[in-house]
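**Q** Can you look at this prediction? I've put the sequence above it.
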Amino acid sequence: MSTIVNTPTSNQRVSLTTGSVISADGTTIGYHQLGHGPALIMLHGANTSGLDFTQLAEPLADLFTVYLPDRRGRGLSGLFSKNYSIQEEVADLTALVNKTGARLLYGVSAGGMICLLASLSLPGIQKLALYEPALLMDGTAHTSWLPRFDQEMAEGKVAAALVTSMKGLELGGPVMNAMPNWLLEALTNATMKGEDKKAGPDAITMRKLAPTLHYDGLLLAEMSGQLDRFRAMNAEVLLLGGSKGLPFLKPSLAALEQILPHVAGRIEFPGLEHGGSNNPSQTNRGSKPELVAQELRQFFTRA
């Protein structure tokens, strides 16, 4: 099946095909793909979907067949299980690697964490690029928002829950922390309503993605303090981040640079935030996926 996607900041229309793979527990994992050449899988982070990488994938599509999977609970993919853990995500990625023969991975935030762990048991992975993988030295301070988030979601207070997660993860920095919750909730509600009005029936909106933040919070907690296990990594790894990225992930990047046996380099993009490689959008205006794509192109083609 083929689909046409409009890129958010231009009139360019990207032709994508869709496919799916069945994970170990029988769950369907859907993906979009574009391009020709060796397989490259890009795994998104929290509150996004595979389609958020279209502008990152386009400059690479002349050299690679780029796969943009939707992680569980999102878009083309099936639901989370009752016994959800990171091993479920690893199994999903493993199924896609086995189908495509991919030897190249790119992951952002939670997607980067999943790529790292999956690569330990996938000897065929040769190169791995990570943009601010969501690994915590100590997860207590950045997972304590989960109970309040869950309660607000249970009460149908989606905007309040999103504000709770954003503050808990320091996504807005000091400015957001200084703003009263009622104002942030009003702004978030307005953004969601505006998005809902423009969205088609299959669009993956903020409102649809909100419940998935619970599961990304669980991953943060589960993998906190687990960096030492990556000393056994065989793949060559490129570490990426933005100068305005999440401060609490920078210590983990520095630790990975020391722990990983085969580090190809560490690059910090001036002015980019945590979502710097995602498509620009109303809530991610400062991203520059074309800059990240240049580095990925060099890394993945270098012998």
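**A** Thanks, I have it.
**Q** Could you use CA atoms for every contact and neighbour count after this?
**A** Will do.
**Q** contacts for the longest strand that the chain contains?
**A** In the chain, with assignment by DSSP state E, the single longest strand is strand 13-22. Contacting residues not belonging to strand 13-22 are listed as 1-7, 28-34, 54, 92, 95-96, 99 [C-alpha atoms under 8 Å, 6 or more residues apart in numbering].
**Q** rerun at 6 Å
**A** Residues from elsewhere that reach strand 13-22 (C-alpha atoms under 6 Å, 6 or more residues apart in numbering): 1-6, 28-34.
**Q** Show me which of the residues you listed are buried.
**A** Among those, those scoring as buried are 28-34 (criterion: 16 or more other C-alpha atoms under 10 Å).
**Q** Tell me how far the helix or strand following the longest strand of the chain lies from the chain's centre.
**A** Where DSSP states H and E defines the elements, the next helix or strand beyond strand 13-22 is strand 28-35. From the chain centre to the centre of strand 28-35 is a distance of 15 Å (C-alpha atoms, centre = their mean, to the nearest Å).
**Q** structure B:
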Amino acid sequence: MVQIHSTGNGPGIVVVHGGGVTAGIYRRLAGKLADRFTVHLYDRRGRGDAPARSLPYDVQEDVDDLLTVLRQTGSHNVLGHSGGGIVALLAARQGAVERLALYDGVVPVDDLFPTAWVDPARAAARAGDIPRALALTSAGINTHTAASRLPLAVQTAICRLFLRTPIGREMGELLPMTLDEVDGIRAFTGPAEQWAGIGCEVLLACGADGPSYYPRLNEALAAVLPHARTLLVPRAAHDAVNRAPARVVEPLAEFFAAPARVS
């Protein structure tokens, strides 16, 4: 049974965390929203206090868990971050969501989200070389950074040091699981039109200081989703949603507080 950690008062928002982390990093976000909403955090399978996940990985198991959390909390609002974005989007396609916000949602529309790094990173992880696997993952995802253009040996040395930090250790331990999830996400690669049946209100947000592919992904999705809009948050990177500055929190609060659309 998935454990739900709730805080605040008001309409419920369920947060679906990304890969490589646990729900705990969103406590700051939950605290910033708690005066207006009840924020529900939970760990996806294989992390924190969540049950073990089934093998091989199937994203539908994550979707089913989210649907269970929505039923148990009576919530209809979902915020998906990074790899949690496609879990939230799939739940919305099954009609369980009224308002969906994605921040840097990993959705493989055509070839917009880079995936060439996945197989080399999985090979390194299987060989037990987690620093190299993490370096390949970081460079493959963070294409906008100067570090991603350093020689791989230098990036690997940096990651070896990063793995000595508390967040680095957690990301390293979860990396094989994260790579499995990205592999599962790749199965949905295709045109944006496959998501056109989602009729709920959708906010597609990303940070102006993050990778350049997220704005393109969001625009492609917004073009086919009937009730979607995009938001480019200034001075915000991929981790801005868990850091929770006002420039991220307030647009999310406004979106979730907006009155229901009249059909």
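**A** Perfect, thanks for sending it. Source: prediction; values computed, not measured.
**Q** TM value for the aligned chains?
**A** Here the TM-score for the pair of chains, by TM-score structural alignment, normalised by the length of the second structure, is 0.90; 259 aligned residues with a C-alpha RMSD of 2.1 Å.
**Q** on that earlier part again, in the longest strand of the first structure, what's buried?
**A** By 16+ other C-alpha under 10 Å, the buried positions in strand 13-22 of the first structure come out as 15-16, 18, 20-22.
**Q** could you pull out the strands for the first structure?
**A** Per DSSP E, the first structure carries strands over the ranges 2-6, 13-22, 28-35, 39-43, 65-69, 104-108, 127-131, 236-242, 263-269.
**Q** how about those, which one is nearest Arg148 of the first structure?
**A** strand 104-108 (25.3 Å; C-alpha to C-alpha).
**Q** which bit of the second structure covers the closest one?
**A** Counting by TM-score structural alignment, strand 104-108 of the first structure lines up with residues 77-81 of the second structure.
**Q** Quick check: that stretch compared with the first structure, mean distance?
**A** Mean deviation of stretch 77-81 of the second structure relative to the first structure after superposition (mean C-alpha distance after the TM-score superposition for the first structure): 0.8 Å.
**Q** tell me how far that stretch is from the chain's mean position?
**A** Computed by C-alpha atoms, centre = their mean, the chain-centroid distance of stretch 77-81 of the second structure equals 8 Å.
**Q** ok, and what's touching that stretch?
**A** The contact list for stretch 77-81 of the second structure (C-alpha under 6 Å, 6+ apart) reads 13-18, 88, 98-103, 105.
**Q** now with 7 Å?
**A** Contacts with stretch 77-81 of the second structure, where a contact means C-alpha atoms under 7 Å, 6 or more residues apart in numbering, come from 12-18, 88, 97-105.
**Q** ok, back up a step: please produce CSV containing the buried ones among the contacts of strand 13-22 of the first structure, extended by distance to Ile86 of the first structure.
**A** Output for those, formatted as CSV (distance: C-alpha to C-alpha, whole Å):
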residue, distance to Ile86 of the first structure
Thr28, 17
Ile29, 15
Gly30, 18
Tyr31, 19
His32, 22
Gln33, 24
Leu34, 27
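**Q** Tally up the residues packed near Leu239 of the first structure, please.
**A** By the criterion of other C-alpha atoms under 10 Å, Leu239 of the first structure has 21 neighbours.
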